[in-house]
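Peer 1: What follows is a predicted protein model with its sequence.
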Amino acid sequence: MSASEPIPVYTSLTDLYGSLGTSLNHAERWNNIAEEFQRQFGRKPAYIARAPGRVNLIGEHIDYCLFGVLPAAIERDILIAISPRPHHHDHAPGSVVAENMHTKYTRQVFAPAPRRKASVSEEEVHVEEWHLDINTKELRWESYVKAGYYGVLINYFTGGGNPAPVDILVTGTVPAGSGLSSSAAMVVGSTLAFLAVNGKLEPNFTGSGPQISKGQLVEMAVANEKRVGVNSGGMDQAASVISVPSSALYISFFPSLSASSVPLPPGAVFIIANSLVISDKAVTAKRNYNLRVVETLAAARILALRLGVKVGAEERVTLREVIGRLAGEIEGEGDGEGMPIEWIEETLRRMEREVEGLKPAKATEDGQLGVKMEEMIRMSGLSEGEFKQVYLSWVEVEATHFQLYKRAKHVFTEASRVLQFRKTCLSSQSTESLNPLDVIKRLGELMNESQTSCDELFECSCPELNELTKIAREAGAFGSRLTGAGWGGCTVSLVSEDNVDAFIKQVSERYGPYKGLEGEKLSEVIFATKPSSGACGEWGFFIVAVAFDVSCFIWRTRPSF
């Protein structure tokens, strides 16, 4: 399984990006960060860690219901250059000087502090022996750096030893707040960089030292990101770490996190387009994201009750767990999903019928298909106190009607589309008679169906995303849908490789907010990407090569291909 593989280490960008043409596009960035590090800190970086952003090709808002999703790493990434600081007596253990190449961010200096045993409880003293301030109310860029560092401290420096004082320099091309998981990429890259500089991640080519697997890095990064107040299910981190070139990643979450690559058909390119609508999740969560979580959980309990599936009185069962119990799933069987995928597909088809039982007998005067709070509680079989304790004591929501039917129907149909997308891709690899164009068209159809469901059933789209997907299809996209949580952010469109330039030109001319954008400013909001490789490191002697000009770098790497 991909998650069990070690973190890859490369000695040339060609090995990383897969082709000379692609590596040429990135060589200047690697050269720039190495040179800027030397300018600011007076020496070359010892390591450069890379962590890409991700695009979710299909499978929106179903990961927290524990259904599988299909993201892919994108070429845009976060780069973190790091080097131990020469030892001086005035350096605090593990102190960090952090710079960001983006001029709007200022230098940050911080150091972890060992916790005195008298300052923590008996339970805490065995868990965390370090303190590092992270402001969860105001998410600053260095908070994500600190989050990655914190995981390294508590996993490798409890019970003795001090981390190295370091200098780091960060740069990135993943647009912040766009739904492409720049935050997860920052945390993954930071975790990897601090592991490397402290000797906890030995390069593969030495043949010595501990080998941390991709899955272990994912687990660390998920835990680390929670330190900035983000309760992630693992999709973003897994996509950033485990992805391989030219493939999507099928990630399942039940009974445990697992991932496997899904090769994509040749000739297909994904275009990311930013709607330029920013959804402040912290402000809107009680009406949007958090509300959807509660609606899917309540729907799961009510469906379980209707179908005679046993659920504990205080249990927050998910829709994925309901179908598993309904199908007699035995944990540990199947392809990382508990039960075989064929069983899941069959049970999903049944649930698409069963979910109609959540649909109110008639819509309200304003067209509502939801139910009021008191009706939802009655349907759950719990008392008001029990229901609020299980579903509302840990999250704030705001609604007059709860859309149990719409949300559950989206989840079941979207989960089914993910499996169809996966099967279509795998079938195209095993059956030579399939026309690649027909495969791409089918994938596009599934993406379009997903967008319709996100808009009409899950109601996480917005007018700008709807307009962008419509323009994209008219400009030649086989399929186009929102990606990320929605309510703003980006779309992803499946486009033929020979239509990329014409497609971008048409969209940029027709989408109002893009008017007047040219060159680099336009490429920041709409750009092509092929599925990229996951997080990796560039070590030691490679840095010497990359510090030269680009032509020297190309000459040095040319023999490798």
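Peer 2: That came through, no problem.
Peer 1: CA only for contacts and neighbour counts going forward, please
Peer 2: OK.
Peer 1: where along the stretch 51-200 of the chain do the helices fall?
Peer 2: In the stretch 51-200 of the chain, the helices defined using DSSP state H, counting those that start in this stretch lie at 141-156, 182-197.
Peer 1: ranking those helices by burial, who's on top?
Peer 2: helix 182-197 (a mean of 29; mean count of other CA atoms under 10 Å).
Peer 1: after that helix, next one along is what?
Peer 2: helix 214-225 (DSSP states H and E).
Peer 1: With respect to residue 166, which of the helices of the stretch 51-200 of the chain lies nearest?
Peer 2: helix 182-197 (8.0 Å; CA to CA).
Peer 1: where exactly do the strands run in the stretch 1-150 of the chain?
Peer 2: 9-10, 47-58, 70-84, 96-100, 108-110, 113-114, 130-131 (DSSP state E, counting those that start in this stretch).
Peer 1: Among those, which comes closest to residue 280?
Peer 2: Using CA to CA, the nearest of the strands of the stretch 1-150 of the chain to residue 280 is strand 47-58, at 19.2 Å.
Peer 1: The helix or strand hosting residue 412 packs against which elements?
Peer 2: Element membership for residue 412, per DSSP H and E: helix 404-430. Counting contacts by 3 or more CA pairs under 8 Å, 6 or more residues apart in numbering; DSSP states H and E, helix 404-430 is packed against strand 47-58, strand 258-263, helix 289-307, helix 341-354, helix 436-456.
Peer 1: Structure two is appended below for comparative analysis:
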Amino acid sequence: MRVVEAFRAAYGAAPQTVWRAPGRVNLIGEHTDYNDGFVLPFAVPWGVTAAITPRTDDTIRLLSLQAPGEPVTIASHDQSAGWTRYVVGVFAMLGERVRGADIAIDGDVPQGAGLSSSAALEVAVASALNDLHGLGLTPMEIALLSQKAENDFVGMPCGIMDQAASALCQEGHALFLDCRSLASRNIPLDLAAHGLSMLIIDTQVHHQHADGEYAKRRAECESAARKLGVPALRDVTDLAAALDQLQGDERKRTMHIVTENHRVEALIGLLRAGAVAEIGALLNASHLSLRDQYEVSSPELDVAVEAAVKGGARGARMTGGGFGGSAIALVPVDRLASVEESVTGAYAEHGFQAPRFLTTTPARGAHRLA
């Protein structure tokens, strides 16, 4: 294992433990997490591996195989910029329960595809520290601690979905998560048994206004919920009556959140009935809602989704926050080449940068390697 070899070369001995945590794709349930709603992510085969030995002082020595050079030495509460904040944030959230550590990191999450490498890094480190120090944290507690590190230390107001997927997912399953109660269960998602594959279409585009628009959508949802007299849009039970009370963007945002929660539940029903090939229509509907009601798509995402379906995908949609990033397409295995050709051709016609394709199956959540 190359991370162990790198650790030994940097620190002179083998690590005491090695943990791996994956990135994730969200099958359906977009922008519902911060509305106390439902999400259905699954872990991907790519992730972050952390080799760690604890120290008796408060120093953290960090080596990344993706940033070659000597280990970076930092204090356990140093808020310096860069990727090290995600690691230091985990230490900060654990407080006096841990001290310093020697760490080597190796990651293979494709960069820029929106597969949540930051959550994978946090969960890998938190899981290793939990193991080393016998802290007794459950996978959900590890996910919550990792989310808190990103919220409070890094300063990114993300929901719980990414960290929960990284910590709790099971191979061959998607994770149904209620973002209010944090109740979760793994739902079988055996794509290969149905002759299907999940194709990730990385647009390789991220528009600059995404962060501000994300905050704007969140504020619109909170304002709509206040006007409707509910704790969150998840609590709207009569959509028609709710829409009569709202106007403009708040009306559209509410329509998306309420119907998206219904789509999550409907998709789970199809999976439980073994109708995996039939979920494509829900993926299509989710994309149209994200494009027209939530307005977080982009020309590149729209072209990818439309071309994928024309090329033979059973369904497709943007995944993640939007304004770029990736789309996913549910594709019969024998149609993969046709779908990739269709999307590539459509991108060329529009003058877009060529997309990147990745095929994935639901992978295992955080686990110990050594």
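Peer 2: Arrived safely, thanks for sending. Just so it is clear, the model here is predicted, and its values are computed rather than measured.
Peer 1: before we move on, back to that, turn the helices and strands packed on helix 404-430 of structure 1 into TSV, including mean neighbour count and distance to residue 386 of structure 1.
Peer 2: Output for those, formatted as TSV (neighbours: other CA atoms under 10 Å; distance: least, CA to CA, whole Å):
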stretch	mean neighbour count	distance to residue 386 of structure 1
strand 47-58	29	35
strand 258-263	21	34
helix 289-307	22	12
helix 341-354	16	26
helix 436-456	20	31
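Peer 1: now the ones you listed in CSV, with distance to residue 220 of structure 1?
Peer 2: CSV is the format used below for those (distance: least, CA to CA, whole Å):
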stretch, distance to residue 220 of structure 1
strand 47-58, 14
strand 258-263, 15
helix 289-307, 24
helix 341-354, 28
helix 436-456, 31
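Peer 1: Between those, which one is closest to residue 274 of structure 1.
Peer 2: strand 47-58 (12.0 Å).
Peer 1: which residues in structure 2 does that closest one align to?
Peer 2: The aligned range for strand 47-58 of structure 1 in structure 2 is 17-28, by TM-score structural alignment.
Peer 1: how big is the offset of that stretch relative to structure 1?
Peer 2: Mean deviation of stretch 17-28 of structure 2 relative to structure 1 after superposition (mean CA distance after the TM-score superposition for structure 1): 0.8 Å.
Peer 1: what angle sits between the helix holding residue 412 of structure 1 and helix 341-354?
Peer 2: 150 degrees (axes from the mean of the first three to the mean of the last three CA atoms, to 10 degrees).
Peer 1: quick check: angle from helix 404-430 of structure 1 to strand 70-84?
Peer 2: Using the same axes, to 10 degrees: helix 404-430 of structure 1 against strand 70-84 is 80 degrees.
Peer 1: roughly how far out does helix 404-430 of structure 1 sit from the chain middle?
Peer 2: On the basis of CA atoms, centre = their mean, to the nearest Å, helix 404-430 of structure 1 sits 18 Å off its chain's mean C-alpha point.
Peer 1: Show me what counts as buried in that helix.
Peer 2: The neighbour-count check on helix 404-430 of structure 1 (16 or more other CA atoms under 10 Å) flags 404-422, 424-426, 428-429 as buried.
Peer 1: next one: stretch 2-17 of structure 2
Peer 2: 3, 4, 6, 7, 10, 11, 14, 15, 17.
Peer 1: Who are the contact partners of the residue nearest the centre of structure 1?
Peer 2: By CA atoms, centre = their mean, structure 1 has its centre lying nearest to residue 236, at 1.6 Å. Residues near residue 236 of structure 1 by CA atoms under 8 Å, 6 or more residues apart in numbering: 53, 54, 181, 184.
Peer 1: please redo it, this time with the cut-off set to 7 Å
Peer 2: 54, 181, 184 (CA atoms under 7 Å, 6 or more residues apart in numbering).
Peer 1: likewise residue 54 of structure 2?
Peer 2: Residue 54 of structure 2 touches 100, 101, 102, counting by CA under 7 Å, 6+ apart.
Peer 1: Distance-wise, check the equivalent of residue 45 of structure 2 over in structure 1 relative to residue 26 of structure 1.
Peer 2: Using TM-score structural alignment, the partner of residue 45 of structure 2 in structure 1 is residue 75. Per CA to CA, to the nearest Å, residue 75 of structure 1 is found 9 Å from residue 26 of structure 1.
Peer 1: So what does residue 298 of structure 1 match up with in structure 2?
Peer 2: Per TM-score structural alignment, residue 298 of structure 1 is aligned with residue 223.
Peer 1: So for its match, what's the nearest residue that isn't a sequence neighbour?
Peer 2: Closest residue to residue 223 of structure 2 apart from its sequence neighbours, by CA to CA, 6 or more residues apart in numbering: residue 250 at 7.6 Å.
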